[in-house]
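Undergrad: Prediction below, plus the sequence it came from.
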Amino acid sequence: MTDYATPPAGLPGQNVMSTDRAMFTTAYAVIPHGVQRDIVTSYLPGWHDTRLWVLARPLSGFAETFSHYIMEVADGGGSTTPEPEGDAQGVLFVVAGTGTLTVAGQDHAIAPGSYAYLPPGCDWAVKGESGPLTFHWLRKLWVPGVGLEPAAAFVTSEADGTTVEMPGTDGAWSTTRFVDPGDLRHDMHVNIVNFEPGGTIPFAETHVMEHGLYVLEGKAVYRLNRDWVEVEAGDYMWLRAFCPQSCYAGGPGRFRYLLYKDVNRHMPLRPL
């Protein structure tokens, strides 16, 4: 079974240097795992015995389309009223512990590797059972499109995702997808990007999508705008639109991250 990174929590000792790789620029942010500690957790109305790390949130002038939480639910904790915004959709990806996700009255056992898509207006609830149950929760307002309705909810797992090799890479770079990229009902994609040792993004990707990248496994050097940054399991990168990015996964093991990006919609020409 894949071992996914989780926040270290706790608090560093008084003998630990405060120097770290955390940085926030006009083009990107890096939130390394070492700063994901107890004192930066938050709590939410409607949730009990639950805390969370907020890794990304809509922020004017930076990344504006999504929020990204890591939820930590104690045994018996959770929520029956999790989402306060009726037009928000969500993706859950479980990295530790076990629990039950109830969608439209149907119970689903969830464990590391479980993945769920929850459309706007979806009736869902979650309960921790053994853990703590730790999962990523990505939220975005669904943007209507001509002739489109939101896709239906589904619950699956990484093991049942579709892994597609990037052209010409002989498997060194691949993406595990959970929805068809051509399905225009989806205006966000949350995938898993995989690199074998030595794999690379061999050009500076520069495009309109905002990105949130949580490193699930391994380490690499990642180009963000003009900088090459070392990242490893548990680190988070937040890129605004058009921030150049590339990657070299030098090994010794696989490098993998959970990736958010906004897709499949016109660029609004006035405030929504």
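TA: Sure thing, it's come through. Numbers count the residues shown, from 1 in each chain.
Undergrad: okay, CA-based contacts and neighbour counts for the rest of this
TA: OK.
Undergrad: Just the strands from the stretch 51-200 of the chain, written as ranges.
TA: If DSSP state E, counting those that start in this stretch is used as the criterion, the strands of the stretch 51-200 of the chain fall at 66-79, 88-103, 106-110, 114-118, 124-141, 154-157, 162-165, 173-177, 188-195, 200-205.
Undergrad: Next, the buried residues of the longest one.
TA: The neighbour-count criterion (16 or more other Cα atoms under 10 Å) identifies 124-129, 131-141 as the buried residues of strand 124-141.
Undergrad: ok, second structure coming up, stack it against the first:
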Amino acid sequence: MGYYVPRGGLPAQTALTTDRARFTESYAVLPARTMSDITASLLPNWTATRLWVLARPLTGFAETFSQYIVEVGAGGGSDRPEVDERAEGVLFVVDGELELGLDGATHILEPGGYAYLGVGSEVTLHNRGAGTATFHWIRKAYEEVAGIGRPPSFVTHERDVAAVEMPDTNGAWRTQRFVDPTDLRHDMHVNIVTFEPGGAIPFPETHVMEHGLYVLEGKAMYLLNTDWVEVTEGDFMWLRAFCPQACYAGGPGKFRYLLYKDVNRHAPLWR
């Protein structure tokens, strides 16, 4: 299992300005080199930490979620990482080691480590190691439903989550689902999707779910609305609801991405 890890820095002054970055009314592509020193941000209540904001609620952009790539330096972290009492979150570690305090228990998260943080969880997060540690942090305002309780927090690892083959693909397209899709307590899913070389989404998926896709490994041609875009590890894609999408995995290795989508709720009639 491989995970692309951004390292910051700046392109050389001799580098070409031409790139694959796109921002449209239906999708956006942030190439890997977008995560440079000058695009990094800081957060209150965190020490020795910087992050790259991939998506945030914004008119004409993401509506249901925010997504960060967070780099925590040696000795850094936070005793109060989340400041929004309505927020749920998912952490997915891609480099180093993090100590997660979750509702009184301590967990060590290695690359591939996954944590769902339910609303109101007591959370701390620290890097006790000598190097940096990097993780994805996906946040969403939890949508309460009368008569359905909130889902509990949990910690797992990618290796412990079976990949489910999509029908009639002979394993060329698989999805690791970290929560039960029929559990209506959850209003978002964060999964890992894997394509073998030559694997494909063979039709333009067009649906109500908003997506954030971060390429963990490999490369592919991706259909976004009416455009075919070449993407590779470290790239991020945002897809608006109903944006047509399809892909062909380019090889020579696997094409894998971390996928966010909003699920299991009525369409809001007002905001």
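TA: That came in fine, so what should we check first? Computed from a prediction, not measured in an experiment: that's the story for all the values here.
Undergrad: tell me, how many neighbours does Phe236 of the second structure end up with?
TA: Around Phe236 of the second structure there are 23 other residues, counting by other Cα atoms under 10 Å.
Undergrad: Now do it against Asp187 of the second structure, distance only.
TA: 22 Å (Cα to Cα, to the nearest Å).
Undergrad: Pipe the strands of the stretch 51-200 of the first structure into JSON lines and attach distance to Pro8 of the first structure per row.
TA: JSON lines is the format used below for the strands of the stretch 51-200 of the first structure (distance: least, Cα to Cα, whole Å):
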{"stretch": "strand 66-79", "distance to Pro8 of the first structure": "12"}
{"stretch": "strand 88-103", "distance to Pro8 of the first structure": "12"}
{"stretch": "strand 106-110", "distance to Pro8 of the first structure": "22"}
{"stretch": "strand 114-118", "distance to Pro8 of the first structure": "21"}
{"stretch": "strand 124-141", "distance to Pro8 of the first structure": "12"}
{"stretch": "strand 154-157", "distance to Pro8 of the first structure": "24"}
{"stretch": "strand 162-165", "distance to Pro8 of the first structure": "29"}
{"stretch": "strand 173-177", "distance to Pro8 of the first structure": "26"}
{"stretch": "strand 188-195", "distance to Pro8 of the first structure": "21"}
{"stretch": "strand 200-205", "distance to Pro8 of the first structure": "28"}
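Undergrad: Among those, which comes closest to Gly46 of the first structure?
TA: Taking Cα to Cα, strand 66-79 is the member of these nearest to Gly46 of the first structure, at 6.0 Å.
Undergrad: For that closest one, name the packing helices and strands.
TA: Judged by 3 or more Cα pairs under 8 Å, 6 or more residues apart in numbering; DSSP states H and E, the packing partners of strand 66-79 of the first structure are strand 48-56, strand 124-141.
Undergrad: What is the burial count for Ala246 of the second structure?
TA: Using other Cα under 10 Å as the criterion, the residues surrounding Ala246 of the second structure number 17.
Undergrad: From Leu239 of the second structure, how far off is it?
TA: For Ala246 of the second structure, the distance to Leu239 of the second structure equals 12 Å [Cα to Cα].
Undergrad: One more: Thr59 of the second structure?
TA: In this structure, Thr59 of the second structure and Leu239 of the second structure are separated by 14 Å, where distance is defined by Cα to Cα.
Undergrad: Gly112 of the second structure now?
TA: Counting by Cα to Cα, the gap from Gly112 of the second structure to Leu239 of the second structure is 24 Å.
Undergrad: Of the two, give the one with the bigger neighbour count.
TA: Neighbour tally, Gly112 of the second structure and Leu239, criterion other Cα under 10 Å: the higher count belongs to Leu239, 24 against 19.
Undergrad: I figured the more buried one hits Val29, correct?
TA: No - contact criterion Cα atoms under 8 Å: Leu239 of the second structure and Val29 do not qualify, at 9.1 Å.
Undergrad: Compute the number of surrounding residues for the corresponding residue of the second structure for Ile201 of the first structure.
TA: Applying TM-score structural alignment, one finds that Ile201 of the first structure aligns to Ile201 in the second structure. As a burial measure, Ile201 of the second structure scores 16 neighbours (other Cα under 10 Å).
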